[in-house]
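In: mind looking at a prediction? Sequence and model below.
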Amino acid sequence: MKTLTKAQLIYRTKLCILFIIAGLAISGITAFPIESELAYFNNHLNSFPALLQPWLHTVYNGLRQTNLNYPFLSYGTDWLAFAHLMLAILFIGPLLNPVKNSWVIQFGLIACLLIIPLAFIAGPIRHIPFFWQLIDCSFGVVAAVPLGIAYFNIRRLEQRQFN
C-alpha cells in the first residue's frame, strides 16, 4: 500500500466528510416539500420499477389525505428535515479539523449501524414493505463507507502524529 502524505490523508478525509454533509443536507432540504415531490412521482409512476409504483401511489395518497385533514402531522416531517440539516452542520467540525473531531465520525458510524435495527423493528410495525426497509437500510450502508474511510484516515493521521 502506498504511503500517503498528511495532505493527501486530510484531502481524502475531507472529501468523504463533504459527501456526508451533502447527503444529509439534500435529505433535509428535500423532506420539506415531500407532498409536492410525491405528487410529481405519482404523476410519473411509469418511470419507476413496477414494484415501487403501488407503494409510491399509496404513500402519496396517504400523505395527501393526512395533510388535507391533519396538516399539523407534517410538522413532524419538518422536524425530521431540520434534524438532517443540523446533522449536516455537525459534520463541519470534522471537516475543519478531522483529528480533533473524530468523535463526530464515530457518532456517524454508530448512527449508520443503528439504521438497520430501526428499519427492521419499526418497518413491520408501521406496515412498511420489506423492500422499502432494505432501501432505508441502504442509506446506512452507503454512508458508512465514506465515514469508515474518513475514520481510518483519521486514525492514520493520529498514529503518524500529524496533528
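Out: Received the coordinates, thanks. Numbering: from 1, shown residues only.

In: CA only for contacts and neighbour counts going forward, please
Out: Will do.

In: now Ala88: how far from Asn43?
Out: For Ala88, the distance to Asn43 equals 31 Å [Cα to Cα, to the nearest Å].

In: those two - which one has more neighbours?
Out: Ala88 (21 against 11; other Cα atoms under 10 Å).

In: quick check: that one touching Leu18?
Out: No. Contact between Ala88 and Leu18 fails when scored by Cα atoms under 8 Å: they sit 9.2 Å apart.

In: another structure for you, compare them:
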Amino acid sequence: MSLEHRKAISGYAFILNGAAVSWSSKQQEITALSTTEAEYIALTYTAKEAMWYHYFLAELFGPISIPFIIYSDNQSAISLAHAELGQFHARTKHIDIRYHFIREKIQEGTFEVIYCPTSEMTADILTKALASFKFKPLVEALGLISA
C-alpha cells in the first residue's frame, strides 16, 4: 500500500511452463475501503490481462474449453467474485461497475478464481517488501532464478 495516497498495489504474474511470461505491479486507481475490495479490484486487473492470453492461445490452438485459473490469497474477494449480483449489495454497492468484470467472466466460465495460501502467492513479490526467506522461494516459483 502506498502510504502517501493509501492506495493498494495490485500485482500479477502469468506463469507458463514454470516461467513468468508477464507480470505487473501497479498502484490501484482508487482508494479501496477494505482489503477485500482491494483484492477484488486486483482480480479484475488480472482478468483483463488474462483475456489477452485467452485470445492469444485460442488463436494458436483453437477454442479453449476449460477456464483459466486465477489464484487469490483473499477468501473474501474470492467469495465476492463468485457471488450472484446483489448478494453482498449492502457492503459492495459503492464498487464501480467496471470492477465486476471478473464476476462476469467467472459466470461465463472463462475464469475460475481459486484460493492460494499467502505463503505460496507468487504475486506478493510484486506488491510488498518481503523478508529474504520469503522472497527467494517466490522468485524461484516465478522461474526467474533456478532452484
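Out: Looks like it arrived, so ask away. Bear in mind that the values here come from a model prediction, so they are computed numbers and not experimental data.

In: TM-score of the superposition?
Out: Overlay of the two chains. TM-score (TM-score structural alignment, normalised by the length of structure 2): 0.29; 59 aligned residues with a Cα RMSD of 3.8 Å.

In: and the strands in structure 2?
Out: With strands called from DSSP state E, structure 2 shows them at 9-16, 19-27, 68-72, 111-115.

In: how big is the angle separating the last one from strand 68-72?
Out: In terms of direction (axes from the mean of the first three to the mean of the last three Cα atoms, to 10 degrees), strand 111-115 of structure 2 departs from strand 68-72 by 30 degrees.

In: show residues contacting strand 111-115 of structure 2.
Out: 47, 67-75, 78, 81, 102, 105-106 (Cα atoms under 8 Å, 6 or more residues apart in numbering).

In: got a PyMOL select line for the buried ones in the residues you listed?
Out: Per 16 or more other Cα atoms under 10 Å, the buried members of the contacts of strand 111-115 of structure 2 correspond to this PyMOL selection:
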select buried, resi 47+68+70+71+72+73+74+75+78+81+102+105+106
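
In: just the element for Ala81 of structure 1, please.
Out: Element membership of Ala81 of structure 1, judged by DSSP states H and E, is helix 74-90.

In: report the distance from that helix to the chain centre.
Out: Averaging C-alpha positions (Cα atoms, centre = their mean, to the nearest Å) puts helix 74-90 of structure 1 11 Å from its chain's average.

In: after that helix, next one along is what?
Out: Following helix 74-90 of structure 1 toward the C-terminus (DSSP H and E): helix 92-96.

In: now Val104 of structure 1: how far from Leu18 of structure 1?
Out: From Val104 of structure 1 across to Leu18 of structure 1, the span is 13 Å (Cα to Cα).

In: do a quick rundown of the helices in structure 1.
Out: 6-31, 34-43, 52-69, 74-90, 92-96, 102-125, 130-159 (DSSP state H).

In: picking that back up, out of the strands of structure 2, which is closest to Lys134 of structure 2?
Out: strand 9-16 (16.5 Å; Cα to Cα).

In: picking that back up, buried deepest among the strands of structure 2, which one?
Out: Compared across those, strand 9-16 shows the largest average neighbour count, a mean of 20 (mean count of other Cα atoms under 10 Å).

In: which secondary structure elements does that one sit against?
Out: Using 3 or more Cα pairs under 8 Å, 6 or more residues apart in numbering; DSSP states H and E, the elements in contact with strand 9-16 of structure 2 are strand 19-27, helix 35-61.

In: would you list the ones you listed in JSON lines and tack on distance to Ala141 of structure 2?
Out: Listed next are the helices and strands packed on strand 9-16 of structure 2 as JSON lines, based on distance: least, Cα to Cα, whole Å:
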{"stretch": "strand 19-27", "distance to Ala141 of structure 2": "8"}
{"stretch": "helix 35-61", "distance to Ala141 of structure 2": "18"}
